[in-house]
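A.B. asks: coords please:
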Amino acid sequence: MSARIPRKRIRIDSPPNDGSEQADEELLLKNRSESSAPDTASAQEPGGRKRDNSFWFDDGTVILVARDVEFRVYSGILSVNSPVFKELFAQTNGVHVLHFGGDREMTCPVVSVTDSPEDLRHILRAYMPGGESSFYDAKKPVFDVISACIRLGHKYQLAPLYEQSLHYLKSHYPATLESWDAVAKWCPPGWDDVHAVGVVNLARLIGDADILPTALMACTTLEDRVVHGFTREDGSPEHLTLDDLGRCFKAKTDIRKARLEALFGILDSSSPECRLVSRLGESSCRKTMRDALARLAPHIDALMDDNPFAPYTDYIPKGNLSLCLLCQTEVNNRHANARVNMWKALPEIFGIEVSGWGLGDVDQRPS
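C.D. replies: I've put the predicted structure just below:
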């Protein structure tokens, strides 16, 4: 599926499953009604809002209000980068009357949004003066940054930020086995494993199924944490839907079964052309493989919970079976085929559809 944002207009009041659609509509109506009654500095009101320390520019041209925090920023910068912000700013909004230098005062439009201050701050950091000159100046963005940039980038059609963030996510939750082999861990650097729950939800939000198989697979390693999820920096809970939770429970068993079946199949028999025969007339390579299977018992926990695409040699003493060339080639080919077949089966194991999944994978037999 394409990583690009759809051309269709994305409503500013439609973040998924958070009950904010009605809230945004009420905020827009409130913004319009306030145009006939200029607001005073909210910090002076009981229980009033507070100014953000990082993004309050004295010559800013719009005040964004997220919950109880005000951000005074430059509407032109946001309008150039976001057609959604441009449309929002074009509407009639309420205003603040700001006092400075004695009796002097000026008015500034006020626009309320339903985003959290923490999320909005990540977006402004990417676009406002004083923020990072490039999103990827931070080589290892934390989950909350990626999450905010994808969710708000999708919502406000901030295309470059959205696409860079999605590219980073896909590089760690890839759609090809070759790319998965290049990933060092189950999650990006600096992330907690439980953040895979948030990755699944991001994939659901933007409709990008390519991310789901590996993100769901990562969730199967979380034990009880997959049920509880985690709390984002803005205090909102992040947990799987009941459907995805059920997928993880079922898939964990299916992946374990497939993993063990593949391993036993890899070490099932010697090559028909094996010429190493013991004094009893049995293939010496066959006996070596049977002995290797017998020695797997101490590794059963790792076999059940480890990366299902890990090399079989990880569980062989010294990583070497000492087979003849013909049998070693046969075993390597079986292993390569088993990995590719399991990778292709991931969507089916999780009960999801991913168009084109596995078509880019090749049987990586050794030459």
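
A.B. asks: Please make it C-alpha for all contacts and neighbour counts, starting now.
C.D. replies: Fine.

A.B. asks: just the helices in this structure please.
C.D. replies: Along the chain, counting by DSSP state H, helices occupy 20-33, 75-81, 83-90, 117-127, 143-156, 159-172, 177-182, 196-206, 212-219, 225-228, 242-266, 284-294, 300-305, 325-350.

A.B. asks: tell me the contacts of the closest residue to residue 269 other than its chain neighbours?
C.D. replies: Excluding its sequence neighbours, the residue lying closest to residue 269 (Cα to Cα, 6 or more residues apart in numbering) is residue 286, at 5.6 Å. Contacts for residue 286 (Cα atoms under 8 Å, 6 or more residues apart in numbering) come out as 268, 269, 270.

A.B. asks: Pull up the gap between residue 286 and residue 80, please.
C.D. replies: Distance, residue 286 to residue 80, by Cα to Cα, to the nearest Å: 68 Å.

A.B. asks: cool, and residue 68?
C.D. replies: Distance from residue 68 to residue 80, by Cα to Cα: 26 Å.

A.B. asks: more neighbours, these two?
C.D. replies: Just comparing residue 68 and residue 80: by other Cα atoms under 10 Å the higher neighbour count belongs to residue 68, 16 against 12.

A.B. asks: Tell me who's in contact with that one.
C.D. replies: Taking Cα under 8 Å, 6+ apart, one finds 48, 49, 50 in contact with residue 68.

A.B. asks: now the residues you listed as a markdown table including neighbour count?
C.D. replies: Shown next, in a markdown table, are the contacts of residue 68 (neighbours: other Cα atoms under 10 Å):
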| residue | neighbour count |
| --- | --- |
| 48 | 12 |
| 49 | 17 |
| 50 | 16 |
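
A.B. asks: what comes up buried for stretch 99-114?
C.D. replies: 107, 108, 109, 110, 111, 112, 113, 114 (16 or more other Cα atoms under 10 Å).

A.B. asks: does the second one really touch residue 64, like I thought?
C.D. replies: Read that as residue 108. No: contact criterion Cα atoms under 8 Å: residue 108 and residue 64 do not qualify, at 10.3 Å.

A.B. asks: Please provide the structure for the following sequence as well, for comparison with the first:
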Amino acid sequence: MSARVTRKRARTELDQVAKEDPEEPEVATQAQTHSGSSSQASNSDPQPQLGDEHGNGGLERDAEFWIGDGTIILVAQKVEFRYYRALLADHSPVFKTLFAADKQPTRRVPIDEHQFITCPVVQLTDSPQDLRHIIRAYISGAEPGFLEAAEPTFDEISAYIRLGRKYDLETLYEHALAFLEHHYPDDFKTWTQSKYWGPEHWPANAAVGVVNLARLIDAPHLLPSALLSCTYMKEDIMEGFGCADGTRETLALDDIGRCFRASAAIRQATVAGVVRTLRDKACQACKTQNKCADALRRALQGLDRVERLLTRCPIRLMPDDLLSDGQAKLGTCADCTAMVKRRSRKERTMLWARLPGLLGVEVPGWPEEVVAGAAAPRPEGT
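C.D. replies: Just a heads-up that it's a prediction; the model follows:
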């Protein structure tokens, strides 16, 4: 995230904001306050007043985002944030409409030791943690390019998705969605190129939260790889994923049932695919048919590390992963070794194509070339 920056803007910058945004509140000088002119102005103001800087109803000011010359106060649960109205409104048509609403409560707050302004006070239903992540992303006032240079946490991505969707923060939302699509793809090649169930710096059980986000925004293409991760969580699937704010992401009962039902089916399909991959039939080009067939038979018989088949991602399970301890290579000729790799890819591609069905989810547009590859006949010995 962006580093903290000096939030105290020069007087000339505040004046410029007021010129560019006629909706920004006027600055009341200390002289006006002492002369009583500001009191007269407040009497003609139809907006309800919500105390002053000393009367905030017992709310807690956010330690990070109570900015001394901010022009709007946002209240999330019991926490107040003071920030720049124009910066948020510029990025969100929803915020712009909300901030412009008539008869918003207001509060008179200082911008320095001599001057005061009247800030609208907007009550939000979001968690303080989520709102804090949003403000951090926009603190520079520029479109966020945070994902190119940072490793966002699940809590950050969740806030960008949830509040980005709610407040139409289009660029922030699209960046966060692209991040999820990269780590929980609907593309076979992308999934196989990664070594992890999700982002490397995320705990594996964060997939529970990804499933919930996919349900929230109606993004079924995220579900197969995220639910596949959940099927390998064992009993942790019931506990879910603990977020930084103390809340817990848990799967809906329907999705827990899907994972339990799919778990056995996926493991059965994995074992069957491995058996077909190592079946003892050499390729047609092989010049040492008996030797290579024996090598394949030994590899299949040597699958004593059953946990490899049951705990590793079946879509990423390569032929070398199937060898017993101490067996570095299959012992087949180059042609048969290449054949085994082709068999392995075909089996894993077929399993990838079947994932939505095995997991009991519908994914419109699941890659056609993968489905087509799964439906193709398998010539003997290839």
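
A.B. asks: Next step: the contacts of residue 68 of structure 1 restricted to strands.
C.D. replies: Under the assignment DSSP state E, these contribute residue 50 to strands.

A.B. asks: Could you dump the contacts of residue 68 of structure 1 into CSV and include distance to residue 144 of structure 1?
C.D. replies: CSV is the format used below for the contacts of residue 68 of structure 1 (distance: Cα to Cα, whole Å):
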residue, distance to residue 144 of structure 1
48, 27
49, 24
50, 23
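
A.B. asks: which one among the contacts of residue 68 of structure 1 gets closest to residue 27 of structure 1?
C.D. replies: Set against residue 27 of structure 1, the nearest of those by Cα to Cα is residue 49 (15.5 Å).

A.B. asks: residues in structure 2 matched by stretch 68-78 of structure 1, start to end?
C.D. replies: Residues 78-88 of structure 2 are matched to stretch 68-78 of structure 1 when aligned by TM-score structural alignment.

A.B. asks: Repeat that for stretch 241-249 of structure 1.
C.D. replies: The alignment of stretch 241-249 of structure 1 onto structure 2 (TM-score structural alignment) spans residues 252-260.

A.B. asks: hmm, back to that, tell me which of the buried residues of stretch 99-114 of structure 1 fall in strands.
C.D. replies: 107, 108, 109, 110, 111, 112, 113.

A.B. asks: and which of these is nearest residue 166 of structure 1?
C.D. replies: Using Cα to Cα, these come closest to residue 166 of structure 1 at residue 113, 23.3 Å.

A.B. asks: In this structure that closest one contacts residue 25, no?
C.D. replies: No: here residue 113 of structure 1 does not reach residue 25: they are 9.9 Å apart, not a contact under Cα under 8 Å.

A.B. asks: Need the overlap of contacts for those two.
C.D. replies: By Cα under 8 Å, 6+ apart, residue 113 of structure 1 and residue 25 have no common neighbours.

A.B. asks: returning to that earlier point: the ones in strands among the buried residues of stretch 99-114 of structure 1 into TSV, with extra columns for distance to residue 148 of structure 1?
C.D. replies: Below are these laid out as TSV (distance: Cα to Cα, whole Å):
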residue	distance to residue 148 of structure 1
107	30
108	26
109	25
110	22
111	19
112	18
113	14
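
A.B. asks: now, which of those residues sits nearest residue 228 of structure 1?
C.D. replies: Of these, the one sitting nearest to residue 228 of structure 1 (Cα to Cα) turns out to be residue 113, at 28.6 Å.

A.B. asks: Now which residue in structure 2 aligns to that closest one?
C.D. replies: Checking with TM-score structural alignment, residue 113 of structure 1 has residue 124 as its match.

A.B. asks: again with residue 258 of structure 1
C.D. replies: Counting by TM-score structural alignment, the partner of residue 258 of structure 1 is residue 269.

A.B. asks: which residue sits closest to that match, ignoring its sequence neighbours?
C.D. replies: residue 351 (7.2 Å).

A.B. asks: Aligned against structure 1, show me the partner of the one you found.
C.D. replies: Using TM-score structural alignment, residue 351 of structure 2 sits opposite residue 342 in structure 1.

A.B. asks: from what I can see its match touches residue 260, true?
C.D. replies: No: look at residue 342 of structure 1 against residue 260 with Cα under 8 Å: they stay out of range, at 11.4 Å.

A.B. asks: Tell me which of the two has more neighbours.
C.D. replies: residue 342 (20 against 15).

A.B. asks: can you pull the contacts of the spatially closest residue to residue 71 of structure 2 that is not a sequence neighbour?
C.D. replies: With sequence-adjacent residues excluded and distances taken as Cα to Cα, 6+ apart, residue 71 of structure 2 is closest to residue 84, at 5.0 Å. Residue 84 of structure 2 makes contacts with 69, 70, 71, 72, as judged by Cα under 8 Å, 6+ apart.

A.B. asks: what about 10 Å?
C.D. replies: 7, 14, 17, 24, 67, 69-73, 135, 139, 141 (Cα atoms under 10 Å, 6 or more residues apart in numbering).

A.B. asks: returning to that earlier point: mind listing the shared neighbours of residue 342 and residue 260 of structure 1?
C.D. replies: Taking Cα under 10 Å, 6+ apart as the contact criterion, the common neighbours of residue 342 of structure 1 and residue 260 are residue 308.

A.B. asks: coming back round to it: let's have the helices of structure 1 in JSON lines, adding distance to residue 317 of structure 1.
C.D. replies: Shown next, in JSON lines, are the helices of structure 1 (distance: least, Cα to Cα, whole Å):
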{"stretch": "helix 20-33", "distance to residue 317 of structure 1": "57"}
{"stretch": "helix 75-81", "distance to residue 317 of structure 1": "57"}
{"stretch": "helix 83-90", "distance to residue 317 of structure 1": "59"}
{"stretch": "helix 117-127", "distance to residue 317 of structure 1": "49"}
{"stretch": "helix 143-156", "distance to residue 317 of structure 1": "38"}
{"stretch": "helix 159-172", "distance to residue 317 of structure 1": "30"}
{"stretch": "helix 177-182", "distance to residue 317 of structure 1": "22"}
{"stretch": "helix 196-206", "distance to residue 317 of structure 1": "33"}
{"stretch": "helix 212-219", "distance to residue 317 of structure 1": "27"}
{"stretch": "helix 225-228", "distance to residue 317 of structure 1": "33"}
{"stretch": "helix 242-266", "distance to residue 317 of structure 1": "15"}
{"stretch": "helix 284-294", "distance to residue 317 of structure 1": "8"}
{"stretch": "helix 300-305", "distance to residue 317 of structure 1": "15"}
{"stretch": "helix 325-350", "distance to residue 317 of structure 1": "15"}
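
A.B. asks: Perfect, I'm done here.
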